[in-house]
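[1] Requesting a structural model of the entry that follows:
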Amino acid sequence: MAAVDHSMVWDKINDGSFRFDDELMENLFGYTTIKNQSSERNNHLTASNKNNSAPTSQVFILEPRKSQNTAIVLRSLAISHQEIVNALLDGQGLGSDTLEKLTKISPTQEEEAKILQFNGNPSKLAVAESFLYHILKAVPSAFTRFNAMLFRANYDPEVLHLKKSLQTLEMGCKELRARGLFLKLLEAILKAGNRMNAGTARGNAQGFNLSALLKLSDVKSTDGKTTLLHFVVEQVAQSEGRSCVINQNRSIGQNTSQIISPNSDNVTAEETRKEYLIQGLSLLEGLSIELSNVKKAATIEYESFIHMSSTLSNLVAEIKRLLTLSGNAERGGFAREMKGFLEECEEELKVVREEQARVMELVKRTTEYYQAGALKDKGAPPLQLFVIVKDFLDMVALVCTEISRKLQKKKSSAVTTGSSSPPLSPPLSPSTITSNKLQNFHSHFISDMSSISSSESEDGF
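    Next up is the predicted model:
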């Protein structure tokens, strides 16, 4: 460092009291003398040569890759072999993560036989083979027990999930039976369809297949600027918004003896219409909350859901068979622990199966309530109704957002130009909807609803 005529920070550091642990630094970073490095390198090479020249003393029985993978899993377990044996005998004491790992290294029957037939020195066995040898010698049914214990560990969350799915389906059916905005939308779509089909055999339809809901956005207006879905949403929003504003004014009038008229002199018809539309859009945007369980029900994976109770029942039967085969031959409290658990399972699963049958009947009747004869289509998914309604609600939410943005854009434009709000485009009439893509849409309208049996009537629901 160059000589300076003033004090520096390094002067104080050099005279400081801090001292390194030289040995620790050498161990961590390899700082040592050249002589030591050379000596250690020579020692390492000598030891390496000795190890390479010595033949391996481990005995492998499993296929090499499986033996290696099993050893890796075993090293990841924070539990001793003896603790595992004790847990197997007692039927408790292992977490679900540990049990899941152990079930994944289960040997085949052929591998089990080879390991149990080994008559050499057990201490010579490789890691995987040694574990399997000692576990199977202590508890021959070890891996069947691991599966049983894993089933027990996972039983409560799986049954809870099944019960929640049943509750969701039941609540979804009740939401679809309620008289709300969804029915208002269906009414508007039916009337729009009848107006478009006027003069045809489908011009006085009493209902329509709900799959038509997903085709509304495909039906364009003659100028191509909007769709039948936008038209219906805007019409329903204005109607509901008008009712909402009038009810609010009546409420204010009852409290203050003053009715605020939406058509007062200082409010133009266009502004009133916009107010109705804004109010109605906010109501329609709440449809996803009104039918929240319907949307949840649409996400249920039917095959997994419908077979869950039978799968659990089959596993219970398998564990009972294990207990019967083992009898009193094996020591420990495994049989006692599992027996009490199985008795509770059988009672609970019986109730769950009955509840599932009741709820699925409710789903069937709700589907028939909306679509007569829908269940005659053997290929139709049983929960299709919920999926259709969910997709339709998503479409409605998107349209509400688009209309709201359009209103906001017009408002911003009016403020920028300093003029009054430009008029909204006049509401479309169904007669202005183009005939393109209507053929498939028309086919969903039903002129004769007599096929609906009295059992699907609302009173009988």
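[2] all contacts plus neighbour counts: C-alpha atoms, from now on.
    Will do.
[3] tell me, what residue is most central in the chain?
    Thr299 (6.9 Å; C-alpha atoms, centre = their mean).
[4] which residues sit in contact with the closest residue to it other than its chain neighbours?
    Excluding the flanking residues, the one nearest Thr299 by C-alpha to C-alpha, 6 or more residues apart in numbering is Val387, at 7.6 Å. Residues in contact with Val387 (C-alpha atoms under 8 Å, 6 or more residues apart in numbering) are 295, 297-299.
[5] Which one of those residues sits in the busiest neighbourhood?
    Neighbour count (other C-alpha atoms under 10 Å) singles out Ala297 as the most crowded of those, with 25 neighbours.
[6] before we move on, which element is that one in?
    helix 292-298 (DSSP states H and E).
[7] which outside residues touch that helix?
    Counting by C-alpha under 8 Å, 6+ apart, 165, 168-169, 171-173, 175-176, 288, 383-384, 386-387, 389-390 sit against helix 292-298.
[8] can you give me the strands for the stretch 301-450 of the chain?
    445-446 (DSSP state E, counting those that start in this stretch).
[9] could you pull out the helices for it?
    Per DSSP state H, counting those that start in this stretch, the stretch 301-450 of the chain carries helices over the ranges 302-326, 334-370, 384-417, 438-442.
[10] looking at those helices, which is closest to Gly203?
    helix 438-442 (9.4 Å; C-alpha to C-alpha).
[11] How about stretch 122-142, which residues are buried there?
    Within stretch 122-142, the residues that count as buried by 16 or more other C-alpha atoms under 10 Å are 125-136, 138-142.
[12] between the helices of the stretch 301-450 of the chain, which one is nearest to Ala47?
    helix 334-370 (48.8 Å).
[13] which parts of the closest one are buried?
    Neighbour count says helix 334-370 has 334-335, 338, 342, 345, 349, 352-353, 356, 359-360, 362-370 buried, by 16+ other C-alpha under 10 Å.
[14] Next: stretch 67-80.
    For stretch 67-80, the neighbour count (16+ other C-alpha under 10 Å) marks 67-68, 70-71, 74 as buried.
[15] same question, stretch 216-225
    216-217, 219-221.
[16] Ends of that stretch, what's the gap?
    14 Å (C-alpha to C-alpha, to the nearest Å).
[17] picking that back up, what about the helices of the stretch 301-450 of the chain, which gets the closest to Gly199?
    helix 438-442 (12.7 Å).
[18] How far off centre is that closest one?
    Centroid separation for helix 438-442 versus its chain: 34 Å, with C-alpha atoms, centre = their mean, to the nearest Å.
[19] Restricted to strands, list the buried residues of stretch 122-142.
    Among the buried residues of stretch 122-142, DSSP state E puts none in strands.
[20] Sequence B follows; please return its structure for comparison with A:
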Amino acid sequence: MIESLFGYNLQNSMKNDETKSKTPSPNKHLLEPKRLQNIAILSKALNATAREVCDALILGKGLSLQQLEALVKMVPTKEEEDKLLSYKGQVDELGFAEKFVRAMLSIPFAFQRVEAMLYREAFEDEVAHLSNSFTMLEEACKELRSSKFFLKLLEAVLKTGNRMNVGTTRGGARAFKLDALLKLADVKGTDGKTTLLHFFVQEIIRSEGTKASKSIMGQKRENGTEEEKEEDCRRMGLKLVSDLSAELCNVKKTATIDLSVLASSVSNLSTGLANMQNLVRGLLCEDEKNKSFVISMKWFLNYAERKVQDLHGDEGRVMSRVKEITEYFHGDVTNEESNPLQIFVIVRDFLEMIDNVCNDLKKSMKPPRAICVE
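    Predicted structure coming up:
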């Protein structure tokens, strides 16, 4: 039903094209009907004639990203190419799609030129994406290593665990794996409601709020009841804990990165560059007829070589940073972690748990009072 309603009517299109050119209807097609239909749709979407496309391929410029993407999808198989090039009949007897591809095949290495031009058009966006991802990873490592408040939380978790396990084989621990942070919400108190996570966050808020209050007030005398002062301290502590999520913003973003996709993107850039080098400096360089395309590509090729080399350097440096930060918190995990970024996933999930507790506590707090200082 979809094909009958919305499909490209290949035969009608050919009749229209042939009526305009006043040529007889073709008796047979060299390519399969479905393939013809796809190529016909793509060629119509180009908004350019076969001659204009061929001229652009000779010069190595003049086609947009969208046009190049459409042309890449037309790449004929070896069998299709042989059929089109070995055809000895009248060219006018061929259908529109077949004539279009056959015209392109008259240009030496036409579709390799298309791929090279597409590589050049998409290059900057791909490099920018990879560079931003590597920068984010590096910043995430710095955030985790330099956040004093996060380290303070870890110390408090360790002390809490040791206090709960005093007198057991688990007591007196000097370290713990970060994934233990995600288990804090699973431990419930005797009331069946309060979790260890809630207790832990409330105690951090209380202690940090008290320190912040003393530091801010200094020698100033504050009015208000003890209960109001305590509420103000809690409010300050709550802000400090809530701000940790923003402090580790790149850690949270990094947790969504698929490292295998990044590595694959860098590899694909290298492969595309190698193909372009082979085309420009090998297949086309000796024939004077290809001079315009070679000249058009040479400057970009030199530029792309430097950029891809820099990306490989960035990738190596960043992966070294990730390994260092993972070992800093987890020790030697060479054969343990299937996902090298697992540490960032754990911290992100832990921060989300803390944020949820903080939001619950905010709802239960009284509105802030006006503080009069003499």
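[21] Need the counterpart of the residue nearest to Thr299 of the first structure in the second structure.
    Residue correspondence to the second structure (TM-score structural alignment): Val387 of the first structure is matched to Val345.
[22] try Val236 of the first structure
    With TM-score structural alignment defining the correspondence, Val236 of the first structure maps onto Ile204 in the second structure.
[23] Now for its match: which residues touch it?
    153, 237, 241.
[24] helix or strand for it, which one?
    Applying DSSP H and E, one finds Ile204 of the second structure within helix 196-217.
[25] Once aligned, what mean separation remains between that helix and the first structure?
    The superposed helix 196-217 of the second structure is, by mean C-alpha distance after the TM-score superposition for the first structure, a mean 1.3 Å from where its aligned residues fall in the first structure.
[26] between whichever helix or strand comes after that helix and helix 342-364, how big is the angle?
    Using DSSP H and E, the helix or strand that follows helix 196-217 of the second structure towards the C-terminus is helix 226-247. Comparing the axes of helix 226-247 of the second structure and helix 342-364 via axes from the mean of the first three to the mean of the last three C-alpha atoms, to 10 degrees yields an angle of 150 degrees.
[27] and the angle from helix 226-247 of the second structure to helix 196-217?
    Going by the same axes, to 10 degrees, helix 226-247 of the second structure makes 110 degrees with helix 196-217.
[28] and helix 226-247 of the second structure, what does it pack onto?
    helix 196-217, helix 342-364 (3 or more C-alpha pairs under 8 Å, 6 or more residues apart in numbering; DSSP states H and E).
[29] and of those helices, who's closest to Ser264 of the second structure?
    Closest among these, once you apply C-alpha to C-alpha, is helix 342-364, at 18.9 Å.
[30] In the first structure, what sits opposite Gly60 of the second structure in the alignment?
    Match for Gly60 of the second structure (TM-score structural alignment): Gly91.
[31] Tell me if I'm right that that match and Leu150 touch.
    No - Gly91 of the first structure is beyond contact range of Leu150, at 10.4 Å (criterion: C-alpha atoms under 8 Å).
[32] Contacts only, for the match of Gly60 of the second structure.
    Per C-alpha under 8 Å, 6+ apart, neighbours of Gly91 of the first structure: 145, 149, 332-335, 337-338.
[33] before we move on, what about Glu121 of the second structure?
    With C-alpha under 8 Å, 6+ apart, Glu121 of the second structure has these contacts: 64-65.
[34] Am I right that it sits in a strand?
    No - counting by DSSP: H, G, I helix; E, B strand; the rest coil, Glu121 of the second structure falls outside a strand, being helix.
[35] Aligned counterpart of it in the first structure, please.
    With TM-score structural alignment as the criterion, the equivalent of Glu121 of the second structure in the first structure is Ala153.
[36] what's the answer for Ile257 of the second structure, then?
    By TM-score structural alignment, Ile257 of the second structure lines up with Ile300.
[37] Just flag the most distant two among the contacts of Gly91 of the first structure.
    Met149 and Gly332 (14.3 Å).
[38] Pick out whichever of those two has more residues nearby.
    For Met149 of the first structure versus Gly332, the count of surrounding residues by other C-alpha under 10 Å is larger for Met149: 25 against 15.
[39] Was I right to think that one contacts Gln92?
    Yes - shown here, Met149 of the first structure and Gln92 form a contact pair, counting by C-alpha under 8 Å, at 7.3 Å.
[40] Which of the three states applies to the aligned residue in the second structure for Leu169 of the first structure?
    Residue pairing (TM-score structural alignment): Leu169 of the first structure is matched to Leu137 of the second structure. Using three-state DSSP, the secondary structure recorded for Leu137 of the second structure is helix.
[41] how many neighbours does Leu137 of the second structure have?
    Neighbour count of Leu137 of the second structure, defined by other C-alpha under 10 Å: 25.
[42] Repeat that for the one 5 residues further on.
    Number of residues near Lys142 of the second structure (other C-alpha under 10 Å) recorded here: 17.
[43] Provide the contact partners of the helix or strand harbouring Glu3 of the second structure at residue level.
    Using DSSP H and E, Glu3 of the second structure sits within helix 2-6. The contact list for helix 2-6 of the second structure (C-alpha under 8 Å, 6+ apart) is empty.
[44] ok, now stretch 81-93 of the second structure?
    Outside stretch 81-93 of the second structure, the residues touching it (C-alpha under 8 Å, 6+ apart) are 23-27, 30, 98-99, 102, 105.
[45] Distance across it, terminal residue to terminal residue?
    17 Å.
[46] Where does it end up in the first structure?
    Using TM-score structural alignment, stretch 81-93 of the second structure pairs with 112-124 in the first structure.
[47] tell me which residues in that stretch are buried?
    112, 115.
[48] Repeat that for stretch 377-392 of the first structure.
    For stretch 377-392 of the first structure, by 16+ other C-alpha under 10 Å, it's 382-390, 392.
[49] Kindly reformat those as CSV containing distance to Glu270 of the first structure.
    Output for those, formatted as CSV (distance: C-alpha to C-alpha, whole Å):
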residue, distance to Glu270 of the first structure
Pro382, 46
Leu383, 43
Gln384, 41
Leu385, 39
Phe386, 38
Val387, 38
Ile388, 35
Val389, 33
Lys390, 33
Phe392, 29
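[50] Assign a three-state SS to Arg170 of the second structure, would you?
    coil.
[51] Now for the nearest residue to it once chain neighbours are set aside: which residues touch it?
    Distance criterion C-alpha to C-alpha, 6+ apart; nearest residue to Arg170 of the second structure, sequence neighbours excluded, is Asn162 at 7.3 Å. With contact taken as C-alpha under 8 Å, 6+ apart, Asn162 of the second structure is in contact with 170-173.
[52] Trace Asn162 of the second structure over to the first structure, please.
    Match for Asn162 of the second structure (TM-score structural alignment): Asn194.
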